[in-house]
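K.L.:
give the three-dimensional model of this entry:
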Amino acid sequence: MFKPRYNPAMRPDRFRLAALFHPQKDVTYEQFSRYWLREHGKLFMSLDIVKKNLTKYEQLHLNPQLNTQLSTAMNSAQMPFWGMAIFEAESYDKIIEVLSHPDYIRVVFPDEAKILDRSKSQVIAGEFATIHGT
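P.N.:
I've put the predicted structure just below:
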């Protein structure tokens, strides 16, 4: 019987950073999701440094009902985050160059404050391996 070889490896050509966003206290989920997708995403993508350095930018908009069901089914705490941004680049340095660029600090950083609370948000970074799929 043929058994496929399982040989996972980290991708040396890609690096990801994920930011889990906690909403501002006076923002509804609908306001958060709509603004982040339609306004903030467009603003972020308008920066030349973003287009130059990132190979991918994705937004995950959490579904409150599904997350309630999931936390119940998994007997786990419900996450306080309403969104996750995933930044992908060829290196960690390229992502940091975006996040520390004067245009990002001047334009994007203040726009985030309209919908999210940075003090309650979290960021993780690392290499990744694709175990299944492309």
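
K.L.:
make it CA atoms for all contacts and neighbour counts henceforth
P.N.:
Fine.

K.L.:
please enumerate the strands of this structure.
P.N.:
For the chain, strands defined by DSSP state E occupy the ranges 15-21, 54-61, 83-89, 122-126.

K.L.:
could you give the angle of the shortest one to strand 83-89?
P.N.:
Taking axes from the mean of the first three to the mean of the last three Cα atoms, to 10 degrees, one finds strand 122-126 and strand 83-89 inclined to each other by 30 degrees.

K.L.:
before we move on, what about the second one?
P.N.:
Taking the same axes, to 10 degrees, one finds that strand 54-61 is oriented at 170 degrees with respect to strand 83-89.

K.L.:
who are the packing partners of strand 54-61?
P.N.:
Secondary-structure packing of strand 54-61 (3 or more Cα pairs under 8 Å, 6 or more residues apart in numbering; DSSP states H and E): strand 83-89.

K.L.:
also this sequence, please, to line up against the first:
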Amino acid sequence: MTRQKFVKITLFCHKRADISDEEFHRYWAVEHPKEVKKCRPFMDRVWRYNQYHITPEMRKEAATIGGSTVLDYDGGAEFWVKDIEDWKAMIAAEGGLLTLVEDEAKFVQHPLDIMYGYEELIVGEEIPFNTKHRNQ
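P.N.:
Sure, this is the predicted structure:
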């Protein structure tokens, strides 16, 4: 087992009630990343950003597995940061999280639910932490 070098912040969301599932997933996957990539405080501090899209059909399929409760979210966003201080700095920075929250309001119902923790690598390869060759 190997504790990974990054910590993760995961935000779980519900779509706005007044938009379709298709529009929610399209906007989040296509339009929102354009705003994210323009947000310098975000791009300077977040090393990886993954979107976890969950459709109503997938929730129904998950319910057939049994033995667990299916979480009722439309999606989750996973952010890898060096530490919680980088996340807080991004939130506090001018042009930081506030600009992204304004865009989120177009497709996400607030408030969001959050998890914060670290990974213990059990299977697979470690992702190297190399600050000289960061891909954006």
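
K.L.:
can you put the strands of structure 1 in JSON lines and add distance to residue 31 of structure 1 and mean neighbour count?
P.N.:
As requested, those are exported to JSON lines (distance: least, Cα to Cα, whole Å; neighbours: other Cα atoms under 10 Å):
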{"stretch": "strand 15-21", "distance to residue 31 of structure 1": "14", "mean neighbour count": "20"}
{"stretch": "strand 54-61", "distance to residue 31 of structure 1": "12", "mean neighbour count": "16"}
{"stretch": "strand 83-89", "distance to residue 31 of structure 1": "12", "mean neighbour count": "20"}
{"stretch": "strand 122-126", "distance to residue 31 of structure 1": "21", "mean neighbour count": "13"}
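
K.L.:
could those strands go into TSV alongside distance to residue 46 of structure 1?
P.N.:
Listed next are the strands of structure 1 as TSV, based on distance: least, Cα to Cα, whole Å:
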stretch	distance to residue 46 of structure 1
strand 15-21	19
strand 54-61	12
strand 83-89	15
strand 122-126	22
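
K.L.:
which stretch among those strands comes nearest residue 37 of structure 1?
P.N.:
strand 54-61 (7.6 Å; Cα to Cα).

K.L.:
mean shift of the closest one relative to structure 2?
P.N.:
Compared with structure 2 after fitting, strand 54-61 of structure 1 has a mean deviation of 0.8 Å; criterion: mean Cα distance after the TM-score superposition for structure 1.

K.L.:
quick one: map residue 22 of structure 1 onto structure 2.
P.N.:
Taking TM-score structural alignment, residue 22 of structure 1 has residue 14 as its aligned residue in structure 2.

K.L.:
and for residue 55 of structure 1?
P.N.:
The alignment partner of residue 55 of structure 1 in structure 2, by TM-score structural alignment, is residue 47.

K.L.:
ok, the residue most central in space within structure 1 to residue 75 of structure 1 distance?
P.N.:
For structure 1, residue 85 is the residue whose C-alpha lies nearest the centre (Cα atoms, centre = their mean; 1.5 Å). Going from residue 85 of structure 1 to residue 75 of structure 1 by Cα to Cα, to the nearest Å gives 25 Å.
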